[in-house]
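Chemist: Predicted model and sequence below, questions to follow.
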Amino acid sequence: MAAKLAAAEAAEVTIIARGPHLAAMQANGLKLISEGIETVVHPRCVATPEEAGPQDAVIITLKAVGLPGAAPQIAKLLGPETAIVSAVNGIPWWYFYKFGGEFDGRRVESVDPGGEVSRLLPPERAIGCIVYPAAEVAEPGVIEHTYGDRFTLGEPSGERTPRIEALAKALVAAGFKAPVRPKIRDEIWVKLWGNLAFNPISALTSATLDVITAPGELRDLARAMMLEAQEIGQALGVRFAIDVDKRIAGAAEVGAHRTSMLQDLERGRPMEVEALLGVIVEFAELTGRPAPNCRTVLALLRARARAAGCL
């Protein structure tokens, strides 16, 4: 996202990074490899929020597991009108803000333990963003993009505000699809629907997406987990615009992709256990749904993460 925004001069981009990745970008620029084409850009790259200063929009692309620890630093980027774009997989900390009904304003403990994230990053600043591109850091300073060009946006309230219009316009100018949806939670669930099954199964088996989605036992398990989650989501008012088999077919199109959770496990980094699956079990308890497959896989995944030091 940063590379394309910078290349198109669609926005003044500042990247906050660390370690070898930061050093490489500062020395050589940021290289994007997409569809066989290499693009090198030179956006401003800094190590701390203090160097960056207040921003018009802060796009959070951290793993969800890193957000509680990073929130105090992210808060330093906020000016009076700064929007926080949560381009993070899973259920976001602001999920029940402007939700309506009996759960309005409720805290999601799995991703906002103790409410500290909401205190530092007020939900009223949040803009939802669902990330569809598949990409990974090939080496420090080099991003390899393999699939997808859409970032779906939405206000928690469902409104079409000037700030979200401006963000969508910048992303479109950079060559992305950036639809603004009135029911962003429905979109969050469609993305999460696959991630809650494919990511844990990949971490437990080392299987890539093409293997998990092929006919067989892994696909059957993923499908069972997804159907449990669909019942939970529908109990929370979510409308699933596609059926489970179409969602699995969409994942199969990505091909032999190692999920982000598998990449994290292989590199010894914390995995998004709670944001992708722990939250499903939390919501199962909230809505009174059993979700036995999700509970079993969550127990195995937590054990795997502990054993690997990736929890």
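Modeler: Looks like it arrived, so ask away.
Chemist: alpha carbons only for contacts and neighbour counts from here, please
Modeler: OK.
Chemist: Quick check: which helices or strands does whichever strand in the chain runs longest pack against?
Modeler: Looking across the chain with DSSP state E, the single longest strand is strand 78-86. Applying 3 or more CA pairs under 8 Å, 6 or more residues apart in numbering; DSSP states H and E, we find strand 78-86 packed against strand 55-60, strand 126-131.
Chemist: export those strands to a markdown table and tack on distance to Glu187?
Modeler: Output for the helices and strands packed on strand 78-86, formatted as a markdown table (distance: least, CA to CA, whole Å):
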| stretch | distance to Glu187 |
| --- | --- |
| strand 55-60 | 18 |
| strand 126-131 | 7 |
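Chemist: all strands of the stretch 151-300 of the chain, in order?
Modeler: 151-154 (DSSP state E, counting those that start in this stretch).
Chemist: can you tell me which residues contact the closest residue to Pro20 other than its chain neighbours?
Modeler: Leaving out its chain neighbours, the residue that sits closest to Pro20 by CA to CA, 6 or more residues apart in numbering is Pro140, at 5.8 Å. Contact partners of Pro140, counting by CA atoms under 8 Å, 6 or more residues apart in numbering, are 20-22, 24-25.
Chemist: hold the first one in mind and look at this next one:
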Amino acid sequence: MTDPSLRIGIAGAGAIGTTLGVRFALGGHRVSVLARGGTLDAIRDHGLRLVDRQGEHHAPATAGGPDDLGEQDVLFLCAKAQDLAALARSSQGMIGPGTLVVPVVNGIPWWYFEGEGGRHDGRTVRAVDPDGSLKALLPMDRIIGSVAFITAERLAPGVARSLNPLRLSIGEITHRHTGRADRLGAVLTACGIDTTVSDRVRDPLWTKVIANLTSNPLSVVTGATLRDIYGDPSLAPIARQMLDEALLTAASFGARVALDPVSLLAMGAGMGDVKTSMLQDFEKGLPLELSSICDAVIELAEMQGLSMPLTKNIASLVRYKSASAAGCRKEEGAP
């Protein structure tokens, strides 16, 4: 990564992928977006567009299918957990011998036990990689862990809005300090994404996991925004109990969560009237990202002999509500 103009691949042109693509293009890098259907056509015709705190930006990007885009210097995989394996297969042509692969995912990632050196080293997280396909498809020595503290909404194909600060934490999944992570962090920061390079990337990961766990499922059950989930007197105690369950699990794996529970709740409430990504998916009738946000955390807790009763119950309510809504949509669409 010595060339000032990098080849940046974006696989997954949703809200986060579009946001990253625009920021990289504005920073002078060559952005290639793996896309299909209407999204492919929209990006080819109009490029990418982002509305953020600095205004409205239009940015050029090359868009193509799996066979159209060549090897990249850095490939960002921006997908829901349930879509990641298919995206990894489609993006194989973008991964060369020197490509860094940066998965930008919610919840516990499949690489959690890779290179961490503990007693579970190399173990598969079954909830997110049940058949081991991600481990087989993506070269572990090229993975850079990432944690995105970015709230973004997809407005249309190739168009996103993100009105909160853009923040990212990255680091080697082996918890080593390397020049390549430092260089990538510098590139991200120069492109307007405030990036911290961590020697313990699983620590900020747990902060994001806890934020997801305490907000996303509750948002589907209640329809509430972040402000109410963490600030309403009826909902905040539920979020706090789920937070306590998750904090105990994180501590059992040696994670150091930077913020105390009160600060975590205050930070969430301070995000304002933002709909979680899971609520947005529910309202659109899309599959929900429960495997990485809920199931994987519960799996890790059970590995340590811990229980997460409220988290399990809330996840069950979300599954019921999602299945019920899908059934209603199916009946409405029946002749």
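Modeler: Noted; the coordinates are in hand. Predicted model only: the values in this text are computed from it and were never measured.
Chemist: Aligned against structure 2, show me the partner of the residue nearest to Pro20 of structure 1.
Modeler: Taking TM-score structural alignment, Pro140 of structure 1 has Pro157 as its aligned residue in structure 2.
Chemist: same check, this time on Glu285 of structure 1
Modeler: Correspondence of Glu285 of structure 1 to structure 2, assessed by TM-score structural alignment: Glu302.
Chemist: what about its match, how many residues close to it?
Modeler: 13 (other CA atoms under 10 Å).
Chemist: Any figure for the gap between the equivalent of Ser263 of structure 2 over in structure 1 and Thr208 of structure 1?
Modeler: Using TM-score structural alignment, the equivalent of Ser263 of structure 2 in structure 1 is Lys246. Separation of Lys246 of structure 1 from Thr208 of structure 1 (CA to CA, to the nearest Å) stands at 18 Å.
Chemist: Surely Val279 of structure 1 and Asp112 touch.
Modeler: No - at 10.5 Å, Val279 of structure 1 and Asp112 do not qualify as touching, with contact defined as CA atoms under 8 Å.
Chemist: need the contact list for Glu50 of structure 1.
Modeler: Counting by CA under 8 Å, 6+ apart, Glu50 of structure 1 has contacts 76-77.
Chemist: Next: Ala266 of structure 2.
Modeler: Per CA under 8 Å, 6+ apart, neighbours of Ala266 of structure 2: 230-231.
Chemist: Which residue of Lys246 and Thr208 of structure 1 possesses the greater neighbour count?
Modeler: Counted by other CA under 10 Å, Lys246 of structure 1 and Thr208 do not tie: Thr208 has more neighbours, with 21 against 10.
Chemist: Might one say that that one is in contact with Thr259?
Modeler: Yes - between Thr208 of structure 1 and Thr259 there is a contact under CA under 8 Å: 6.9 Å.
Chemist: Mutual contacts of those two, please.
Modeler: By the contact definition CA under 8 Å, 6+ apart, Thr208 of structure 1 and Thr259 are jointly contacted by Ser202.
Chemist: which SS class is the counterpart of Phe96 of structure 1 in structure 2?
Modeler: Aligning on TM-score structural alignment places Phe96 of structure 1 opposite Phe113 in structure 2. Using DSSP: H, G, I helix; E, B strand; the rest coil, the secondary structure recorded for Phe113 of structure 2 is coil.
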